[in-house]
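Chemist: What shape does this take:
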Amino acid sequence: MRHRRNTTKLKRNTAHRKSLLANLACSLIEHGRIRTTFGKAKALRPVAEKLVTQAKRNDLHSRRLAIAFLRQKDAVTKLFDEVAPNAGDRPGGYCRITKLGQRMTDAAPMAIIEWVDLPELDADELEAIAAEETPAAEEKPAKKADKKEETAAADAE
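Modeler: Predicted coordinates for the structure are as follows:
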């Protein structure tokens, strides 16, 4: 039975999953908003929120714990200097997950995870972000009959 076992495994072993979540957290801290799959966003939210709660304490021990997890000192500096003070008196709920729809290539559900203190995206911006990955409609190669007509027209000229 899975009573009280809340770890989302993401089909990865422990070391790979911890590295993935640390890298996603660093990207979220650096950019403020990232586009990823819905499952990864759901797994990242508690990690990112615990980091912000830790950073709000702003002492040496919490900074060392953050460095040990994130392994990027510039991300930790930005977390402590910019992200945590923006959270202010908010008691939790620092992240927002917005669903985008399915990815064109493999139909994976996509989402945006962002800090709540950032300005919220409107529907047009969400559609633009969702359309970024969709490949441009490439022209299909002409059929053989069309090619024959084009060559015949070119020869006639």
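
Chemist: Please count neighbours and contacts with C-alpha atoms only from this point.
Modeler: Noted.

Chemist: How is D117 classified with respect to secondary structure?
Modeler: Three-state call for D117 (DSSP: H, G, I helix; E, B strand; the rest coil): coil.

Chemist: Could you pull out the helices in this protein for me?
Modeler: 14-31, 38-57, 60-70, 73-78, 84-87, 123-132, 144-156 (DSSP state H).

Chemist: which stretch among those helices comes nearest V116?
Modeler: Of all the helices of the chain, helix 84-87 sits nearest to V116, with 8.5 Å by C-alpha to C-alpha.

Chemist: And the closest one, what does it pack against?
Modeler: In terms of contact count using 3 or more C-alpha pairs under 8 Å, 6 or more residues apart in numbering; DSSP states H and E, helix 84-87 is assigned the packing partners helix 38-57.

Chemist: which other residues reach the helix it packs on?
Modeler: Defining contact as C-alpha atoms under 8 Å, 6 or more residues apart in numbering, one finds that helix 38-57 is touched by 8, 10, 21, 24-25, 62-63, 66, 79-80, 83-85, 87, 92-95, 97, 99, 109-113.

Chemist: and for comparison, fold this next one:
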Amino acid sequence: MRHGKKINHLGRTAPHRKAMLSNMAASLIINKRITTTVAKAKALRKYVEPLITRAKEDTTHSRRMVFSYLNDKQSVKMLFDEVAEKIAKRPGGYTRILKTGNRLGDNADMCIIELVDYNEFLLQDDSAAKTKTRRSRRGGSTKAKAEETVATKSEETAPAAETKEEAPKSEDSTSEESTDEKKD
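Modeler: Below is the predicted model of the structure:
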């Protein structure tokens, strides 16, 4: 029984698991997204999110603590310089897991784990959704309807007068005359 055992061991020994999560976290910080299995992604999320939270405070102590987990100077530098600026206002939830289907060889559940603030496609969709106004089905306010009707009435009266003067000169009247001649 697994009472109180919250760590997914991922079928590895403790030092192998620690090295694997360290390498995956460094790759995630450098590349902003990686493809892996769902189980590894969930374990990586628990591993990397506290490191990103620690990166919000740029001190020597926090850099050394993060380096003890990552063991990669380049990823630590990128985390504190680039990633920490983008996530400064975010209270948590720095990663997103997107399931992509099953792997061909062993049918393992695969996914993409990415840093939330670096997906340009989803950020563009969010900004477009915020700028779009929402329309209700039951109709808008009476003030807006009144303004629209006044505008349409004024547009209808001005062009209508011009079209009445041109109506006898239109091609429709000539086509009617030609059909009358054919009938006689």
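
Chemist: Next, the TM-score between them, please.
Modeler: Here the superposed chains carry a TM-score of 0.74, computed using TM-score structural alignment, normalised by the length of structure 1; 122 aligned residues with a C-alpha RMSD of 1.4 Å.

Chemist: returning to that earlier point: of the contacts of helix 38-57 of structure 1, keep whichever come out buried.
Modeler: Members of those that pass the buried threshold by neighbour count (16 or more other C-alpha atoms under 10 Å) are listed as 21, 24-25, 62-63, 66, 79-80, 83-84, 87, 94-95, 97, 99, 110-113.

Chemist: For D117 of structure 1, find the nearest of the helices of structure 1.
Modeler: Comparing the helices of structure 1 by their distance to D117 of structure 1 (C-alpha to C-alpha), the top pick is helix 84-87, with 6.9 Å.

Chemist: From the chain's centre, how far out is the closest one? Work that out for me.
Modeler: In terms of C-alpha atoms, centre = their mean, to the nearest Å, the gap separating the centre of helix 84-87 of structure 1 from the centre of its chain is 20 Å.

Chemist: longest helix in structure 2, by residue count?
Modeler: Among the elements of type helix in structure 2, defined by DSSP H, the one spanning the most residues is helix 142-166.

Chemist: In structure 1, which residues correspond to it?
Modeler: Aligned using TM-score structural alignment, helix 142-166 of structure 2 spans no residues in structure 1.

Chemist: Check stretch 56-74 of structure 2 too.
Modeler: Correspondence between stretch 56-74 of structure 2 and structure 1 is established over residues 56-74, with TM-score structural alignment as the criterion.

Chemist: K32 of structure 2 maps to what in structure 1?
Modeler: In structure 1, K32 of structure 2 lines up with G32, judged by TM-score structural alignment.

Chemist: is it true that its match touches V116?
Modeler: No: with contact defined as C-alpha atoms under 8 Å, G32 of structure 1 does not count as touching V116 (9.4 Å).

Chemist: and E125 of structure 1, how many neighbours?
Modeler: As a burial measure, the neighbour count of E125 of structure 1 was computed by other C-alpha atoms under 10 Å and equals 11.

Chemist: Check the gap between it and V47 of structure 1 for me.
Modeler: Using C-alpha to C-alpha, to the nearest Å, one gets 26 Å for the distance from E125 of structure 1 to V47 of structure 1.

Chemist: Also K18 of structure 1?
Modeler: Distance of K18 of structure 1 to V47 of structure 1, computed by C-alpha to C-alpha: 10 Å.

Chemist: picking that back up, quick one, what contacts the match of K32 of structure 2?
Modeler: When the contact criterion is C-alpha under 8 Å, 6+ apart, the partners of G32 of structure 1 are E114, W115, L118.

Chemist: Take these and map them onto structure 2. Which survive?
Modeler: With the contact criterion set to both residues aligned by TM-score structural alignment, their matches' C-alpha atoms under 8 Å, those that also touch in structure 2 are E114, W115, L118.

Chemist: contacting residues around the first one?
Modeler: By C-alpha under 8 Å, 6+ apart, the contact list for E114 of structure 1 reads L28, G32, R33, I34, C95, R96, I97.
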